[in-house]
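*Asks:* Here you go, sequence then predicted model.
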Amino acid sequence: MSGYLGTYKGERYHIPDFYRDRQPTGPREVFNQAHSSLRNVIERTFGVWKKKWKILETMPNFSFNKQVKIIIATMALQNYITRYAQCHCHFDESKNHQDEETHKEMDANEESHETNGPGAQEIELLRNQITTGLMGD
């Protein structure tokens, strides 16, 4: 499927908005809260991965094929460590040190991802199905 599974516009989105105020009201805010929560986990995971594997910082110096191999190798090693380590210290440390700067940066870089091209109806249908599933209907 081609497209971007974006949030519902005009509804609260960022996790701190839900902590400061009330819980989500309505299906669209429930979806946006779940989307934001998942995005935070993904951002944190990539941050931990890049922090742990310093070679990822110098990737532009390598050919594309070598970059692909490095990414696959570090992902495989990271997955192995995550699966078999007693403690995933880097991830736990990252989780404990989340700060407002992350949210400010995300706000500053937030782009509008309108889906108007091919697949737009399918994306909208998928988002609505996910929303319905989150509501427990």
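*Replies:* Yes, it's here.
*Asks:* When you work out contacts or count neighbours from here on, use the C-alpha atoms and nothing else.
*Replies:* Noted.
*Asks:* buried sites along stretch 53-70?
*Replies:* Buried positions in stretch 53-70, judged by neighbour count with 16 or more other Cα atoms under 10 Å: 67, 70.
*Asks:* Pasting the second one now:
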Amino acid sequence: MPYRGVRYHLKEHSTRAPENAKELFNLRHASIRNSIERAFGVLKKRFPIIRSTAEPFYSCKTQSAISLACCMLHIFLLEEDHDKDLEDEVIREVLNGTEDKEHHNVRDTHEGSTGVDRLRNSIANEMWTNYLMYPNNKIDMSK
């Protein structure tokens, strides 16, 4: 879970690099989340069963199996018939903010337990230490 009250969205990081461990953690969280949203966007475009909110309703186990099957089929199809137009369309939608707004607003999420907070702080501090120790691995803010 990202830190509340700290820059989060990728656009907020476009003008200046992270200044502390919390900002770096949020930047990397946002970057990974963006990649995951693009990946699900591609799957939802290719396999309508994923984006369907109509009946039938499937159990969690069945939903998991459907998602796994769609991922496997997608990988197979990429090798057989790469659909670059599909990926480009999804990337444009995500960048323009027109992708489904099914995810929650991270700023509205309540902070978790102290154990989770300690783990997140530990991860953020380790990221920050590595970020400072290896200046050539700085984040490219131009993407």
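*Replies:* Received it, and whenever you're ready, just let me know what you need. Note that the coordinates shown come from a computational prediction; the quantities given were computed from them, not determined experimentally.
*Asks:* After superposing, what score do the chains get?
*Replies:* Counting by TM-score structural alignment, normalised by the length of structure 1, the TM-score of this superposition works out to 0.70. Behind it: 125 aligned residues with a Cα RMSD of 3.0 Å.
*Asks:* what about the helices in structure 2?
*Replies:* Under the criterion DSSP state H, structure 2 carries helices at the ranges 21-46, 48-51, 60-80, 84-96, 114-133.
*Asks:* which of these sits most buried?
*Replies:* Of all these, helix 21-46 carries the top mean neighbour count, a mean of 18, counting by mean count of other Cα atoms under 10 Å.
*Asks:* chain center to that helix, what's the gap?
*Replies:* Here helix 21-46 of structure 2 is found 2 Å from its chain centre; the criterion is Cα atoms, centre = their mean, to the nearest Å.
*Asks:* go on, stretch 13-24 of structure 2?
*Replies:* Mean-position distance between stretch 13-24 of structure 2 and its chain equals 17 Å (Cα atoms, centre = their mean).
*Asks:* Then stretch 46-65 of structure 2?
*Replies:* Relative to its parent chain, stretch 46-65 of structure 2 has a centroid offset of 20 Å by Cα atoms, centre = their mean.
*Asks:* before we move on, the earlier item: of all the helices of structure 2, which lies closest to residue 6 of structure 2?
*Replies:* The closest approach between residue 6 of structure 2 and any of the helices of structure 2, judged by Cα to Cα, belongs to helix 21-46 at 6.3 Å.
*Asks:* Onto which residues of structure 1 does that closest one map?
*Replies:* Helix 21-46 of structure 2 lines up with residues 27-52 of structure 1 when matched by TM-score structural alignment.
*Asks:* distance from that stretch to structure 2 after superposition?
*Replies:* On the superposed models, the aligned residues of structure 2 are on average 0.7 Å from stretch 27-52 of structure 1, with distances taken as mean Cα distance after the TM-score superposition for structure 1.
*Asks:* follow-up on the earlier one: okay if I get the helices of structure 2 as TSV plus distance to residue 14 of structure 2?
*Replies:* As requested, the helices of structure 2 are exported to TSV (distance: least, Cα to Cα, whole Å):
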stretch	distance to residue 14 of structure 2
helix 21-46	10
helix 48-51	31
helix 60-80	31
helix 84-96	14
helix 114-133	17
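*Asks:* Thanks a lot, catch you later.
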